[in-house]
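Chemist: coordinates only, sequence not included:
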């Protein structure tokens, strides 16, 4: 297989292995000595800088081969159950290999003076996995031997294969052992604690306004600004005309590692990579059968989670096969089951009262201005506590069920050409629970006036403002289903000195959403109208509805008449053909130079179809919208190069220049050309300085371009609700009702949108001091400027209208000054400036009789997050603040977010302890204009595992998340559960166990 490295699977004798390896490894360094690697002990000769952190010995040996440039052969049967000792620092090749094989029962020697062969130290005749030839005395290898031809691996953010592990921009790598130690059962759950991930990412922790999908938001930019790849290839977005890929559509059990590039990469990958790239690498090099089961639940007995996984991998005569099947179930957490989220009234906790004015007993405003509420014995004046607490009904974490299948097959057509076929099928089901449907007759798109002669109207006048929570209805249920299919066929190989690959990718995401127990607005309008138009079900098919009475006044017959369900379905589809070539120019004066070229043709399409009720804005309690349909074609060309600019006579100091450029042609808006430049200055073996500049762009999504008009009740802070402001602001014609915080908003697409553009800068260093052994420190400063941001901000329009009287044609108020309707169409008006720093730490303590300890840490500091909705609007610094997405905010943007992990392993034992920290944030209290502080939050996750020797390959893991049971801090302005559910977790202490058996 010609991928990250070249591995051949053959059942030949050692002589053929030696000839094959020599042929493949032409140009790799020769090794001195008869049977051992040349002695390069520190202090006695040249050393190699190693960064080996694989969990298995198989992975560690492959990393050793990549980083040392030495071809190696070994039996996966010998190594697959053995752990590896992390190795970071400068070592001689011999010393490094000896350290990797220490206490493993394995040894090594050279074949034909060039290829390292790993074998078992002791041999008992036929029981030895690597018997020796009686004539040559060389090891004889069985099927399953792996030979690695090292010509480099692709690092996310580059199309060039490299043997080093550092580029001009920082890349975080989460390998399979890291994923396992996290205990996460979904990629969204794993990535939420990454320090660079802040803002409005979605997950199943977002119930009201969520749909069971998960996204990632690097640097606090929207999810559409982070490109999601699988094995370096694009994937279709979420099926409901989504702006990004649903991470829940990627089967985590089949993931080998995740690489996160924290830098703009439009020059390499094209659109959507303004904030960075998340590249999910799936498993390939897997041998044997794995059966695994996982169970977890919170200390309070909810959020029960089960995962069952089967995986099988085998070597074929000319290739390999890998299959993975997994089933995942997650039960819910209800808002009422946690103290912080039990009530929308958080005044006792230091927050505010966000209960709804749509009460179970009807709240009515009469023509004389009086506000009354039904109490079963008539009507009384409404008081400040006559509000509805919807938190008693809602799910805080959505129950989810996921079934996934993944497989790949690799076939070596020749020694230089390899084919790959990859397939994914995944189904998900999510079901969230919401409070019964509210009715605000004065603020719906339909005219819901209760006629004076309606048989249930006791006031003898038309009622235009009645607010009622329909508790006679069952609670609303939102059911989301999705089906994702992905297929890849690729061929790659070597021709002379050129590495090439050609591939076809097709993926499709289909999704549907059903919201039950809504209100049919057309029927309700008729049921509230003049008596002559609604005489009874037996007479004219219409049942008058008692919307003005106390809770229980709406009879089952009335419920049946106006109750409705809303359904929407859609798909996103992507297909692409690509061709890439790369070459190492070995004869440049300063060393090896690399170039890569490529072309990609891509088609994208989406279709979101509401049923007739939703499309005609005829429901209450759900989002009404028109259909969205769009498609486009994209052709892209790119070139990339890494060139050695200068090398000192001692070769200890080198300067490399990275350059890339990509030209993109879109059928719907035109062309975009984006370059990137980077510098790498290596100062000896200890210090690497790096810097980069990149220009990025994001093509407006098909949804942003072609979305039909969408109607929703958006959370808006209306300045006209404050007494002191309403009297003086030019856009206010009276004090609006302060008890309302949701207002009818209509949004829509704009085919005239232009791409968002950005300029990104970064500079930093990687320091690996030899005097401190295996310490590795990194610091990178970054700045990103973004212009022409696509915005559809009803909040901005309302604020500008109130303060300055602008956007008068988009804001409608009634005669009392209340907001009736806000129109907000997508436009290119936004600007952002983000500055900060990324820090990284890795240290492996010297191994002693207590085992091996390692320390890993990452942190992100956001010093500035300046944004403006329009060039004429004031610039606001959001760094260190929280503003909920439901109020058109950016979510939580903490200035500091870090994680620090301690790892330990000793023979069959492994353990980890991880701290996750989010700094405090400021929030604005709704309706008051005041601010408060959301407390900082630190949690500890722990895990312990043991591999049994009674049954080889059996491993038991026990873990606890949030071991100290740290409560999520109150966010008084949060729409969901009074916390920032995208940053903090509501679950509290969570226990889990995992049992796996590998054969």
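Modeler: Received it, and whenever you're ready, just let me know what you need. Because the structure is predicted, anything quoted here is derived from the model rather than measured.

Chemist: going forward, measure contacts between C-alpha atoms and count neighbours the same way
Modeler: OK.

Chemist: neighbours of residue 15, how many?
Modeler: 15 (other CA atoms under 10 Å).

Chemist: surely it is in a helix?
Modeler: Yes: assigned with DSSP: H, G, I helix; E, B strand; the rest coil, residue 15 falls within a helix.

Chemist: and for the residue lying closest to residue 894 once chain neighbours are set aside, the neighbour number?
Modeler: Nearest residue to residue 894 in three dimensions, chain neighbours excluded: residue 880, at 4.4 Å (CA to CA, 6 or more residues apart in numbering). Using other CA under 10 Å, the number of residues around residue 880 comes to 22.

Chemist: could you do residue 143 as well?
Modeler: 15.

Chemist: can you check the one 3 residues further on too?
Modeler: Here the number of neighbours of residue 146 (other CA under 10 Å) works out to 22.

Chemist: so the residue nearest to residue 894 is in contact with residue 932, correct?
Modeler: No: counting by CA atoms under 8 Å, residue 932 is not a contact partner of residue 880; they are 12.0 Å apart.

Chemist: picking that back up, tell me the contacts of the residue nearest to residue 894?
Modeler: 862, 892, 893, 894, 895, 919, 920, 921, 922 (CA atoms under 8 Å, 6 or more residues apart in numbering).

Chemist: quick check, the third one in contact with residue 200.
Modeler: No: counting by CA under 8 Å, no contact exists between residue 893 and residue 200, whose distance comes to 9.2 Å.

Chemist: what residues are shared contacts of those two?
Modeler: Common contact partners of residue 893 and residue 200 (CA under 8 Å, 6+ apart): residue 220.

Chemist: and the one helix or strand residue 788 maps to, what does it pack against?
Modeler: Assigned by DSSP states H and E, residue 788 falls within strand 776-791. Helices and strands touching strand 776-791, by 3 or more CA pairs under 8 Å, 6 or more residues apart in numbering; DSSP states H and E, are strand 756-767, strand 827-844.

Chemist: putting a second one here so we can go through both:
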């Protein structure tokens, strides 16, 4: 993007770090012209206000910075030195044009939408989707809870681990929990510091190294402050909740030969509960009301989400502890999501978040010193502290499954016929009537929520510190050298509430008569430690109930409750040195430019959960410690060769040696062809871009989830079933005994849904490789107007993935019987009594391939006080071939719409009043693209348009005010029937879950 300080009608262009873009044909008319990597005039709305006041502002800056012609000359030299830093290349040149398209987002776009988050603004760009966000990362108190408050983005839907985020062209340390993933936390980068964001898509590993398969997001921050700037913002939603606040203050001064500045600020995202919006106030299920096999109506989901009352299930018998009937109906919902009936199933969504709260605060500073006319030193320092929290419903508990772990071979020792928990009770009598001669509680499913311990909460405090320094020296007009060093670290402290000790729960259930008409814990040691009996069965008319033990007393809750949490630290060191300039020969009239350099990078991480979860002694999911590190040394080079006045060719290569995956080579080629004054063609090809496995990929000990119900391939095996799978299944004693007793090994009730899946890394992984292509052109038919079209094609091979649980088990059980291992190499554990799979470990492997193709369109117009930019993406295909060889097409699903279009418009009504508008449109999508049993009305997710408006009034030269509204027409999200984010019923990465919002703000500069 080209910026100038003169009106477009001026024949002389003076280049500086402000405001406006010129169409491509004007680039060839100035010896000082430059490009920031964008090969065409991307006309973002953000540039208009600055453009209209550029000339006056330039004069003010000039008067403040220079009193003599000599000072002005030094300042001009410094500007030239800064101007040649280009996103997408290490070559420093005054007229280099990128062979790949770059979209630029200016700071005014962030201000125009009242944003406090970089992620929420960038995800409006058609090539970007959100990864983690306040609306999608709010569903867990397990290992994933470490990421509450983290925000990431994904280019081309290829994931945050394949999207390289830079700040001022340099790497930023990961902020995602090392045990769960990898990605830069955009909430750790102060939004008020943004000057612009350059988005360069396609394989860029030859330029920037690993992780740039999808492309690069380069965040350029403000520098060279001179004076004081104060900003304030407040926002709220029309329907309540999800309010925002922001305040920041920046002060800087120019001095002889440099500039120094410091900035402080804080922002706050307030919570929005799921219960505060109709579409998310109930957990949704779907029903077939016409009995035609088609799900056509929304209902309250029927799930084993037992609630405040104790529930006892045995076969078809479902009762509460007091003996009353459990209402298992699924009430229909009307079009406004109101219940049309009652149910005793527990509504988890009453306790969940649509938007999780977080509060970042920061301090940042910078220093630039022009050592002499040819040398410059720069320093950056950033420190961000962010707090965040999330809450879920009270922890579920089962005396049989949790306290006594019957599934793993334990026993309750409780007989329903004689136990004081059930003797004489209504619930006990009903159970005995249904159970037959075997009256062990081991056969009963016992459910309740530990409401006495309160909701489960997670509180995170995350601190990010980063410092960077660089030295630049110009040996001559055609040769320069730049070296830089970056150190970054992210540390986290997590504290959780609402969990309980499994051993203590077991002690509190193992009771005896106290000789005084009551009961006590049977273990004398447990009594010394504070053990108090509990009655999780709710049998108020039993012997225990009549003794006054009807639930969990405050003393018992104190004994059961345990604090959980974890600490973690991620660090990164990057050192590089680059020589750039012009070679002493040329092919055409223009010189051949080059860059060559070396880089060293080291990343390491450690994460330590509390002892309870590490040992599996808590109700919450087991979380393991992680520790690992890797380093890479690289050499790289680029060359840009003008062949003729209408063609320039470029090439880049990088060789890196990793301590983990060995040597990897990447290379990239490009061309620029200004075939006419109004038409320029461009293209790039990267036959090999790489993503080396990160610390999470290599060293993660795993996060536990629930495996799909179809995981166990032994389900349905009988004594007469044939084949290796059947033979191997029957070799497991628990399965053989069940077949002998019941005739088949058929999973019943909740058995197929109780397999815990441990998602782990693998130290044997190799690097992913991608072949990427772009081809397009830029047309500038008239002054102020530019149009561009770019086709892209990205193919990833050797992708890091994992086998689906059912395929993992199938591969193991398909082995020849004489070589079969029932533990599958130690990754599978079965119930010793009844045979279902209890635990399954799924390591990462290199097996997937991804193919995505599409076209980007951009249109920009500047003139007559109007600035319009249109950004569009057409997704032709997005196909993933998983480890089993199954290909899945995703183009047309919620996160992969066929079309996304964002239109920005800014208009100066007067010198004081500016109007800003943004419209975002995404085409209709489907939850399922293949045959399914949902009606079209439920499966189809309609196209949506969001409109955002802002008015800015400049009261004085120093003071301006603005007011605006996002989602002006209060468009509600579509329901996603396939895989909604928990607590939302929709896809928050695609749809706005807040509704209409209002914001006001002010800016003061002096």
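Modeler: Yes, it's here. In this text the structure is predicted, and so the values were computed from the model without any measurement.

Chemist: list residues touching both of residue 880 and residue 932 of the first structure?
Modeler: residue 922.

Chemist: contacting residues around residue 710 of the first structure?
Modeler: Going by CA under 8 Å, 6+ apart, the list of residues near residue 710 of the first structure reads 623, 624, 625, 626, 745, 746, 747, 748.

Chemist: and the residue lying closest to it once chain neighbours are set aside, what does it touch?
Modeler: Excluding the flanking residues, the one nearest residue 710 of the first structure by CA to CA, 6+ apart is residue 625, at 4.0 Å. Contacts here follow CA under 8 Å, 6+ apart; on that basis residue 625 of the first structure touches 610, 614, 615, 616, 617, 708, 709, 710, 711.

Chemist: I figured the last one hits residue 626, correct?
Modeler: No: under the criterion of CA under 8 Å, residue 711 of the first structure lies out of contact with residue 626, with a separation of 9.0 Å.

Chemist: the more surrounded of these two?
Modeler: residue 711 (24 against 20).

Chemist: sec struct for that one, please.
Modeler: strand.

Chemist: any idea how far it lies from residue 908 of the first structure?
Modeler: 58 Å (CA to CA, to the nearest Å).

Chemist: got the helices and strands packed on strand 776-791 of the first structure as CSV, with distance to residue 62 of the first structure and mean neighbour count columns?
Modeler: What follows is those, written out as CSV (distance: least, CA to CA, whole Å; neighbours: other CA atoms under 10 Å):
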stretch, distance to residue 62 of the first structure, mean neighbour count
strand 756-767, 23, 21
strand 827-844, 20, 20
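
Chemist: and residue 366 of the first structure, which of those is closest to it?
Modeler: strand 827-844 (39.7 Å; CA to CA).

Chemist: map residue 954 of the first structure onto the second structure.
Modeler: Structural alignment (TM-score structural alignment) places residue 954 of the first structure against residue 959 in the second structure.

Chemist: so its match sits right up against residue 952, yeah?
Modeler: No: look at residue 959 of the second structure against residue 952 with CA under 8 Å: they stay out of range, at 10.7 Å.

Chemist: the two: which has the busier surroundings?
Modeler: Neighbour totals were compared for residue 959 of the second structure and residue 952, and residue 952 leads with 22 against 15 (other CA under 10 Å).

Chemist: dump the residue contacts of the residue in the first structure that that one lines up against.
Modeler: In the first structure, the residue matched to residue 952 of the second structure (TM-score structural alignment) is residue 945. Residue 945 of the first structure makes contact with 909, 910, 911, 955, 956, 957, 958, according to CA under 8 Å, 6+ apart.

Chemist: I'd say the fourth one and residue 947 touch.
Modeler: Yes: in terms of CA under 8 Å, residue 955 of the first structure counts as a neighbour of residue 947; the distance is 4.2 Å.

Chemist: what kind of secondary structure is the residue most central in space within the first structure in?
Modeler: Here the mean C-alpha position of the first structure is nearest to the C-alpha of residue 216 (CA atoms, centre = their mean), at a distance of 2.9 Å. The three-state label given to residue 216 of the first structure by three-state DSSP is coil.

Chemist: what lines up with residue 285 of the first structure in the second structure?
Modeler: In the second structure, residue 285 of the first structure lands on residue 224 (TM-score structural alignment).

Chemist: so which helix or strand takes in the residue nearest to that match when sequence neighbours are not counted?
Modeler: Leaving aside its chain neighbours, residue 224 of the second structure sits nearest to residue 259 (5.6 Å; criterion: CA to CA, 6+ apart). Element membership for residue 259 of the second structure (DSSP H and E) is strand 258-269.

Chemist: whichever helix or strand comes after that strand vs the first structure, mean deviation?
Modeler: Once the chain leaves strand 258-269 of the second structure, the next helix or strand it forms, by DSSP H and E, is strand 272-273. Taken over the aligned residues, the distance from strand 272-273 of the second structure to the first structure averages 0.4 Å (mean CA distance after the TM-score superposition for the first structure).

Chemist: can you tell me how far the nearest residue to residue 592 of the second structure once chain neighbours are set aside is from residue 587 of the second structure?
Modeler: Closest residue in space to residue 592 of the second structure, ignoring its immediate chain neighbours: residue 641 at 4.6 Å, by CA to CA, 6+ apart. Separation of residue 641 of the second structure from residue 587 of the second structure (CA to CA): 7 Å.

Chemist: one more: residue 844 of the second structure?
Modeler: From residue 844 of the second structure to residue 587 of the second structure the distance is 49 Å (CA to CA).

Chemist: who has more neighbours, the two?
Modeler: Per other CA under 10 Å, whichever of residue 844 of the second structure and residue 587 has more neighbours is residue 844, with 20 against 11.

Chemist: one step back: show me which of the contacts of residue 625 of the first structure are buried.
Modeler: 610, 614, 615, 617, 708, 709, 710, 711 (16 or more other CA atoms under 10 Å).

Chemist: show me where the stretch 651-800 of the first structure has strands.
Modeler: 653-666, 670-683, 687-698, 710-715, 742-748, 756-767, 776-791 (DSSP state E, counting those that start in this stretch).
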